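**Student:** here is a sequence together with a model predicted from it:
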Amino acid sequence: MGLLRLAGRVLAVGILGWSVVLCGVFYFGYRTTESKRKYKVLARSPLSSLPRERVPGVTLIRPLKGLDPNLYANLESGFQQDYSNLEIIFAVASDSDPSIEIAEKLISKYPDVPSRILVGETLSGVNPKVNNLIKAFYGAHNDILWIVDSNVQLNSGVCARSVDALQRPSRRGKRVGLVHHIPMAVHPSLDIGAQVERVFVNTVHFKMYTAINELAIDSCVMGKSNMYRRSDVERLEVPSKTSKSVQEPQGSIEAFSRYLAEDNMIARAIWHDLGLDHAITDDIVGTNLGDMSLRQYIDRRVRWIRVRKYMVWLATILEPLTESVTLIPLIIWSLKNLTGARYLELLAFPLFAGWLGVDLAIINTYKYASPHYISPIGNSLPQFIAFWCLRELLAFPIYLMGVFGSNVGWRSGKYKMIAQGEAIPQGSSV
């Protein structure tokens, strides 16, 4: 057997071995959600029935900028929490922001819920969300902070269940430093980009996010809805002593303004630097999509690939091997290499169908936990399948666009990604 042929066989075995591992991860994610399928109503936390003085105080912070889709209902869901000791702060950078009017209406509608608007940002770094959060972070009356994006809609029991999870030891017996929730894309427009984004969030992102967090092998957090203690974040020094960052260390929330993915970096610091675990509740938080063109979808995916490759480079390198359009052809090649069998290309259709079936099975298990039982696939299964196919076909070209490049656009800014996941304005020198 020639050396080249031997190398091919070793590679084929490796690809098939990886495929088995990935199937195990997918199955684990499915079993995790399937175990909750029988509960069409999430269990109510005992904290929901206790008076104010008997539950820990929580400050819900909503950073606002502009009029996000479904903004009124999103913000109102915070006032409707079954939790007696909740403060709400709306953080707004400018007093001319149109979201202020909606926040004021809700404050008037719910006078029994302590709530206020804090206007003004602290220019600490490139991340406008963190700059907007700083005043609310220090102005909150409670140590437990719950940061929720303005496009997120919540179930009424999320807060109480999250405080429960924050106070209990993790499955590994460690103190929990952060509680987060699985996002589900809801209310997309008819735009192709919005429909494809819904497919991505509700299939690819969901199954990997769920499995990694259930396995608890490392920090994996998306910042749509995160709860942590201010006192823990204030203990952080970023970058940590082991980091090769080009910037000088800072402490507390301000330190994370150098990152575009501040949510992920806060979570990683809590996990690695403080040695605290994360917890994820059974709740699903609805992320309202609104309008999104196909170009905007592609730009969004490219941006986050470029951000991730500087934070978790190994996971980024392996990403194509988690996509059907790249892995299935590799599986067929591996089988042909090892067996010499003919016509194995015919396996492509059942393999793709099986991949789709796994995605549909997984998302069907968590629809009961979504806000107001919103369907994760919409009203048309054939339409969802069509956009699923488009998403799969776009995955590898988007990956190539993302992995070869460092410049990103986010909101109104243009940035260049540098070491350790930090960002600098385009044209700046390091």
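**Tutor:** In hand now; what should we look at?
**Student:** only C-alpha atoms for contact and neighbour calcs from this point on.
**Tutor:** Noted.
**Student:** which residues make contact with stretch 330-347 from outside it?
**Tutor:** Gly8, Arg9, Leu11, Ala12, Val13, Ile15, Leu16, Ser19, Ala348 (CA atoms under 8 Å, 6 or more residues apart in numbering).
**Student:** residues contacting the fifth one?
**Tutor:** With contacts defined as CA under 8 Å, 6+ apart, Val13 is in contact with Ser334.
**Student:** ok, then the element right after the helix or strand that contains Val196?
**Tutor:** Counting by DSSP states H and E, the element that carries Val196 is helix 192-199. Heading C-terminal from helix 192-199, the first helix or strand you meet, by DSSP H and E, is helix 206-215.
**Student:** now do that following helix: which elements does it pack against?
**Tutor:** For helix 206-215, the packing partners by 3 or more CA pairs under 8 Å, 6 or more residues apart in numbering; DSSP states H and E come out as helix 3-34, strand 176-188, helix 348-365.
**Student:** now do the buried residues in it.
**Tutor:** Residues Phe206, Lys207, Met208, Tyr209, Thr210, Ala211, Ile212, Asn213 are the ones in helix 206-215 that count as buried (16 or more other CA atoms under 10 Å).
**Student:** now it against helix 192-199, angle please.
**Tutor:** Calculated by axes from the mean of the first three to the mean of the last three CA atoms, to 10 degrees, helix 206-215 forms an angle of 30 degrees with helix 192-199.
**Student:** neighbouring contacts of helix 206-215?
**Tutor:** Contact with helix 206-215 is made by 25-26, 28-30, 32, 182-184, 218-221, 280, 359, 362-363, as judged by CA under 8 Å, 6+ apart.
**Student:** which element follows it toward the C-terminus?
**Tutor:** strand 225-229.
**Student:** and here's the other structure:
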Amino acid sequence: MALMAMDDALAIFLTVLAVIVLVLDFILLCLHFLSIIYCRIHCNRKPVGLVREELPGVSILKPLVGVDPNFAENLETFFTLDYPKYELLLCVHEECDPAISIIKPLMEKYPNVDSQLFIGESCDEAGTHHEHIGGERVGINPKVNNMNQGYKCSKYDLIMVSDAGCHANNDTLYDLVSHMTETVGVVHQMPYVLPRKGFASIVEMVYFGGAHARMYLGANAIGINCVTGMSSMMRKSILEDAGGMSELGKYIAEDYFMGKACWDRGFTVKVTSLFAMQNSGTYSLKRFKSRMARWCKLRLATVPPLVIFEPLTECLALGACTAWAVYFLFHVHPLVFFLCHSLVWFILDYIQLLGVQNGPLPFNKFEYTVAWITREVLAILAFIEALFDPNIKWRTGTFRLKWGGQVMEVKDEDASKGCRCYLV
């Protein structure tokens, strides 16, 4: 009798589990369709109805460390923005950073652009004098420490943070400002990529325009806090009320907590119509996987329950679980279902990518197929790496994530026991 009761209890548990998996699969499928529709309606729309003379000023913070082959090209696009009133606050980590050799000529080339250079540390012990040398360490986050000087000197209430790898276009500031209404505290751009040479570039484009867009646009469509600090705009007044830049400095995922500060104060967060166009000159499949692992680590540390749900947002893991569920409940052949399930997601990701690209893709369908499969496999490897290695390496140090999103700095010899990923 006891064995029969145990068998009945196990059967009930497995039935409930199978139903939960099917419901989750249905919800994510609906989210996929929602993100496709939302992209078609909301994205790739140029801002209209703005009066140039009435546009508010914007302070652009550029935290910069090192250079890559596209660094000068990307940075120059911010000197040539078609916007009536903005300042460019260029923040580097230390005085001997090679980025300075590119920044200063651009400042001289565009003397009419309101730009300033801020240097966090001196490279020599004496500390060579410079009016903007001497950054203040406000927390553990090296990016926040890097741009804190520029933030304190910013003139305008609207603060845009833009990473070094972003390539701006003339409508970038117009688009951000057009979404910054009275009830909005943060606006942000969904990351996408400019086409570049090589298979790794195709994988990045397939990911950011497909799987990433699916979750990013879907989350924003239903009002979930999903903010990336790669290219975003916030109200300085709200951030000051939340404790200022120093409050964000104790988190690595400063963008998430920036959005949370707005929600907590009754403001909303909006995604813009145009995308943050990434144009890094240094990229590879290895760097891509490390980057995905780093983002996964941040999500798991910030929202711990994602340890269970994170892999189930990916096609292969969810397809395998759903194949088991339909076999258990309806005796459908699991391999047949898995292949059909993967094909549906493959097609929907392609439709999503076409919507984001808003034009012809710079690669053919065969290249898309290989890149899509590669990305799905790398997603599993990135999740495994995120589970077993809590360390994140930035160019200025190595950090260990703690639950809740806070971090602690660790010595390189301690961090060398696990893999490292780079903040890009």
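**Tutor:** Cool, the structure landed. Small disclaimer: the values here were computed from a predicted structure and weren't measured.
**Student:** ok, so of the buried residues of helix 206-215 of the first structure, who is nearest Thr316 of the first structure?
**Tutor:** Distance ranking of these against Thr316 of the first structure, using CA to CA, places Met208 first at 13.2 Å.
**Student:** what subset of the contacts of stretch 330-347 of the first structure is buried?
**Tutor:** Gly8, Arg9, Ala12, Val13, Ile15, Leu16, Ser19, Ala348.
**Student:** dump those to TSV, plus distance to Val58 of the first structure.
**Tutor:** Output for those, formatted as TSV (distance: CA to CA, whole Å):
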residue	distance to Val58 of the first structure
Gly8	57
Arg9	57
Ala12	53
Val13	52
Ile15	48
Leu16	48
Ser19	43
Ala348	51
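**Student:** before we move on, back to that, ChimeraX command to pick out the buried ones of the contacts of helix 206-215 of the first structure?
**Tutor:** Selection of buried members from these for ChimeraX, criterion 16+ other CA under 10 Å:
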select :25,26,28,29,30,32,182,183,184,219,220,221,280,359,362,363
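**Student:** if we can go back for a sec, now do the helix holding Val196 of the first structure against strand 176-188, angle only.
**Tutor:** 140 degrees.
**Student:** what is helix 192-199 of the first structure packed up against?
**Tutor:** strand 176-188, strand 277-290, helix 294-309, helix 381-403.
**Student:** average distance between the first one and the second structure?
**Tutor:** Average distance between strand 176-188 of the first structure and its aligned residues in the second structure, after superposition and using mean CA distance after the TM-score superposition for the first structure, equals 1.5 Å.
**Student:** now for Leu360 of the first structure: what does it line up with in the second structure?
**Tutor:** Superposed on the second structure with TM-score structural alignment, Leu360 of the first structure falls opposite Tyr350.
**Student:** once you drop chain neighbours, what's closest to its match?
**Tutor:** Closest residue in space to Tyr350 of the second structure, ignoring its immediate chain neighbours: Gly210 at 6.6 Å, by CA to CA, 6 or more residues apart in numbering.
**Student:** how near is the one you found to Leu298 of the second structure?
**Tutor:** Counting by CA to CA, to the nearest Å, the separation of Gly210 of the second structure from Leu298 of the second structure is 21 Å.
**Student:** show me what contacts His188 of the second structure?
**Tutor:** His188 of the second structure neighbours (CA under 8 Å, 6+ apart): Leu176, Val227, Thr228, Gly229, Ser231, Ser232, Met233, Val269, Lys270, Val271, Thr272.
**Student:** what sits closest to the residue mapped onto the fifth one from the first structure if chain neighbours are left out?
**Tutor:** Under the alignment defined by TM-score structural alignment, Ser231 of the second structure corresponds to Ser225 in the first structure. With CA to CA, 6+ apart as the measure, Val148 is the residue that lies nearest to Ser225 of the first structure, at 4.4 Å, once sequence neighbours are left out.
**Student:** give the aligned equivalent of the one you found in the second structure.
**Tutor:** Match for Val148 of the first structure (TM-score structural alignment): Ser162.
**Student:** okay, now its match: neighbour count?
**Tutor:** By the criterion of other CA atoms under 10 Å, Ser162 of the second structure has 21 neighbours.
**Student:** likewise Val332 of the second structure?
**Tutor:** As a burial measure, Val332 of the second structure scores 14 neighbours (other CA under 10 Å).
**Student:** over to the one 10 residues further on?
**Tutor:** The local packing count at Ser342 of the second structure equals 16, with neighbours defined by other CA under 10 Å.
**Student:** my guess is it meets Gly319, correct?
**Tutor:** Yes - between Ser342 of the second structure and Gly319 there is a contact under CA atoms under 8 Å: 6.6 Å.
**Student:** Pro128 of the first structure versus the residue nearest to Ser225 of the first structure, what's the distance?
**Tutor:** Where Pro128 of the first structure is concerned, Val148 of the first structure sits at a distance of 15 Å (CA to CA).
**Student:** mind checking which of the helices and strands packed on helix 206-215 of the first structure is nearest Ala73 of the first structure?
**Tutor:** Nearest of those to Ala73 of the first structure, taken as CA to CA: strand 176-188 at 12.0 Å.
**Student:** just the angle between that closest one and strand 225-229, please?
**Tutor:** 160 degrees.
**Student:** how many residues are close by Ala2 of the second structure?
**Tutor:** Ala2 of the second structure: 7 surrounding residues under other CA under 10 Å.
**Student:** show me what contacts the residue nearest to Tyr283 of the second structure when sequence neighbours are not counted?
**Tutor:** Using CA to CA, 6+ apart and skipping the chain neighbours, the partner closest in space to Tyr283 of the second structure is Ala200 (6.8 Å). By CA under 8 Å, 6+ apart, the contact set of Ala200 of the second structure is Tyr283, Ser284, Leu285, Phe288.
**Student:** which outside residues touch stretch 30-39 of the first structure?
**Tutor:** Contacts for stretch 30-39 of the first structure (CA under 8 Å, 6+ apart): Lys207, Thr210, Ala211, Glu214, Asp282, Val358, Ala361, Ile362, Thr365, Tyr366, Tyr368.
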